[in-house]
Structures are given as C-alpha cells and as structure tokens.
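# My questions are about this predicted structure, shown below with the sequence.
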Amino acid sequence: MLSVNRALDQRPESPSLVVVTTILQLGLVVMVWLLALVPAALAALTLLLVKAACGAFRPSKVKGPIAP
C-alpha cells in the first residue's frame, strides 16, 4: 500500500487539468452563492416596491394651499 502512495506522489500533475478543475470549482461556488442571494435580493426588492407603492397611493395629509 505504501508503494502505491509513493507512486501517486511522484506522478506529475497536468497543469491544464489543475486549471480546469480550479475553474470548475470556482464556478460551482459562484453558482451556489447566486442561488442563495438572488431570491433574497428579489424578496427585498419586492418588499421595497410594495412599500413605495403603498406610500404613493396613500392620501396626502396636507390640507389646503401651502404658504410660501
């Protein structure tokens, strides 16, 4: 068993394989973050728009003309 581990340790890694694996791992991390953040951002934006719309359609509390 020890000789198998030594053989694996001595085998050189392919630089292109390392680059491709790193890019795939980084892409997976970015996708997971986006899948987690996008729904939360959409929920916050929806809540903000609903509150703004409710405030825009609420009757004004100002009575009569505004004095200069």
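Nice, thanks for sending it over. What you see is a predicted model; the values in this text were computed from it and never measured. Residues are numbered from 1 along each chain as shown.
# C-alpha only now, for contacts and for neighbours.
Will do.
# so where do the helices sit in the chain?
2-10, 15-56 (DSSP state H).
# Looking at the ones you listed, which one is packed in the most?
For those, the largest average neighbour count (mean count of other C-alpha atoms under 10 Å) is found in helix 15-56, namely a mean of 11.
# try this one side by side with the last:
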Amino acid sequence: MPAIVGIVQVINIASSAVMNIGDVLNLSPISSAKTFSGAGSFNTGEAISNLNSVSSTNVYDTDGIDQPIAFNI
C-alpha cells in the first residue's frame, strides 16, 4: 500500500544517517560503530539522580563481526 506523505522540512542529516520517507524495500547502512557505556551514561536533563553503586560495563566481545556491511552500496 503506497504511503501518502505531506510536507517534510529537513534541517540537517548527519553524514552517516539514513532518512526514510514513504515506502522502502531495503535500508542498507554504509558504516557501523559499537559504543560501550556504563549505566546512566546517556541521560540528559537538569536534575538526574543515578543510583548505580554496583555497576560495571563488560567490554569483552568474542565475535569478530557484529554487523557486516561489505556489500552495501
């Protein structure tokens, strides 16, 4: 079923971002990254209280490839 999309104003798109408007068969990333962070690392706001007294981030990764992007154009 076709999508009907109204007016769209795009201000900024990052260099590795994917933008989708309407129907899409396949979205293929051209870059990938892995981020390790502890509990409460990406919280934003004015008054944040994190109670993470016993917390650790496991960064040990045994697999070599998480998201292959070899054949994406």
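Structure received. Given the structure is predicted, the values throughout are model-derived calculations rather than measurements.
# now what about the TM-score between them?
The TM-score (TM-score structural alignment, normalised by the length of structure 1) is 0.21; 26 aligned residues with a C-alpha RMSD of 3.5 Å.
# mind checking how far Met31 of structure 1 is from Ile23 of structure 1?
12 Å (C-alpha to C-alpha, to the nearest Å).
# And Pro39 of structure 1, by the same measure?
From Pro39 of structure 1 to Ile23 of structure 1 the distance is 25 Å (C-alpha to C-alpha).
# Next: Ala56 of structure 1.
Counting by C-alpha to C-alpha - Ala56 of structure 1 and Ile23 of structure 1 are separated by 47 Å.
# What of Asp9 of structure 1?
23 Å.
# cool, Ser3 of structure 1 as well?
Counting by C-alpha to C-alpha, the gap from Ser3 of structure 1 to Ile23 of structure 1 is 32 Å.
# Could you do Ala43 of structure 1 as well?
Using C-alpha to C-alpha, one gets 30 Å for the distance from Ala43 of structure 1 to Ile23 of structure 1.
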